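**Student:** Show me the folded form of this:
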Amino acid sequence: MKKYIITLLISAIILPCFAQKDAQAKKILDQTSTAFANAGGIKATFTIKAGGGQTKGTLQLSNKKFLLNTNDATTWFDGKTQWSYLKHSDEVNISVPSEEELQSMNPYALLNIYKKGFNYQYNGTVGNNYKITLTPENKKNAFSRIVLLISKTNYQPQHITLEQQKNKSEITVTGYQTKQSFSNSLFQFNKKNYPHAEIIDLR
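**Tutor:** Predicted coordinates for the structure are as follows:
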């Protein structure tokens, strides 16, 4: 479940019905990407609905570094090394993730992924949000479609729907704070806090 949730929270995309790049969608996505780039340190809280269950979590970001905490796992990434702590088994997996793997770990990577290899379509508004659908040019992509709801007020993502064949997952952003200041140590695993955890080095 942990790996499934993290993969959702995070990665590549899709939809076979729009084979075009919509100018209005691009304008909104560009403004969203710029707002994200100017936000500084970010702390976001969220819920994920998938497979009939619901998970809550927190994501703290600073440039490419992040700390992701859910009910099942905690993941640290300091810009090079990634530590994933599995709560149910009390073990830590250490790895050096690829760019593609990082995109699957950080949901906000979706805010820039549209720039290469994706089609996008503006679908009007839902409440106070713009609705944008992303679809991969490569039909072998892991997901079939991604739908973003982006605030018309501040261009912050409010809701992300990920579709994968017969599966659908929904990420709802419940809190979003910008201009946060984080120490570098926040994004690194500290063994002192997990003295009994089994360390599995996959590097």
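**Student:** Only C-alpha atoms from now on, for both contacts and neighbour counts.
**Tutor:** Will do.
**Student:** can you list contacts of the longest strand anywhere in the chain?
**Tutor:** Longest strand in the chain, counting residues (DSSP state E): strand 167-180. The contact list for strand 167-180 (Cα atoms under 8 Å, 6 or more residues apart in numbering) reads 8-9, 39-51, 157-163.
**Student:** And this one, please, so the two structures can be compared:
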Amino acid sequence: MKKNISILVFLLCVFGLSAQNAKDILDKANLAYNKAGGITASFTVNTEDVKGKTVYSQDGKAYLKGNKFKIDVPDGITWFDGKTQWVYAKGSDEVNVSNPTGEELAGVSPSVLLSLYKTGFKLNYKGEKKEKTKTVYIVEMIPLGKKTEFSKMIVTIDKATNIFTSVSTYGKDGVDNHLIINKIQTGVNLADNIFIFNKKEYPGVEVIDLR
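**Tutor:** The predicted structure is shown next:
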């Protein structure tokens, strides 16, 4: 009986430590992002089907500062100034303007993504691994609600800088998305107008106000 109790206590300690480590790691990553100031990053997004075959891949660049962002990919550009969002499909003749909800921002906003773990997720620390010259932490986030479109999220975080290096979501429909940060620079001086659509730079584009 004592042996069984000892094993149970050991397991509880191990799993409790795992969850605590996962939250601590994400807390540090969130703090590092908030202290980073302006950020520029180049990234790749790979979409895979249920068999693990890449069906779509695109490179892009992100400009980030607090809750503001500009995301530029081959298909289009998204600006968000902390309240208003502009979405422009490249080659089209219109840009859509909206005041997105927190749920709508979760899929595109880095600051919202970095806060997701605080509620509604079971966190699992999955250890460390080498990524080229970096050692990264691996954290698994499993949503507790049934309404999410993905079954789990895996994030990797640079052990030396506490900055995210990748985010993977595993869709319930069998489609997985992997965001990989190729290069990142912090402490960049970014003017606030970078995060606002400038109509003068897009002559002939109609502004569709959805607010």
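**Student:** May I see the buried residues of stretch 180-188 of structure 2?
**Tutor:** For stretch 180-188 of structure 2, the neighbour count (16 or more other Cα atoms under 10 Å) marks I180, I181, T186 as buried.
**Student:** before we move on, the earlier item: list the buried ones in the helix or strand just after the longest strand of structure 1?
**Tutor:** Next helix or strand after strand 167-180 of structure 1 toward the C-terminus (DSSP states H and E): strand 198-201. Along strand 198-201 of structure 1, no position meets the burial threshold by neighbour count (16+ other Cα under 10 Å).
**Student:** again, but for stretch 151-165 of structure 1
**Tutor:** S151, K152, Y155, Q156, P157, Q158, H159, I160, T161, L162, E163, Q164.
**Student:** Then stretch 81-99 of structure 1?
**Tutor:** Of all the residues in stretch 81-99 of structure 1, those buried under the rule 16+ other Cα under 10 Å are 81-86, 91-97.
**Student:** what does stretch 144-155 of structure 2 give?
**Tutor:** For stretch 144-155 of structure 2, the neighbour count (16+ other Cα under 10 Å) marks F150, S151, K152, M153, I154, V155 as buried.
**Student:** Map the fourth one across to structure 1 for me.
**Tutor:** Taking TM-score structural alignment, the alignment pairs M153 of structure 2 with I146 from structure 1.
**Student:** For the strand or helix carrying its match, give me the average deviation versus structure 2.
**Tutor:** I146 of structure 1 is located in strand 145-151, with elements delineated by DSSP H and E. By mean Cα distance after the TM-score superposition for structure 1, the fitted strand 145-151 of structure 1 averages 0.7 Å away from its aligned residues in structure 2.
**Student:** Could you check how far the corresponding residue of structure 2 for T135 of structure 1 is from N193 of structure 2?
**Tutor:** T135 of structure 1 maps onto I142 in structure 2, with residues paired by TM-score structural alignment. Distance, I142 of structure 2 to N193 of structure 2, using Cα to Cα, to the nearest Å: 36 Å.
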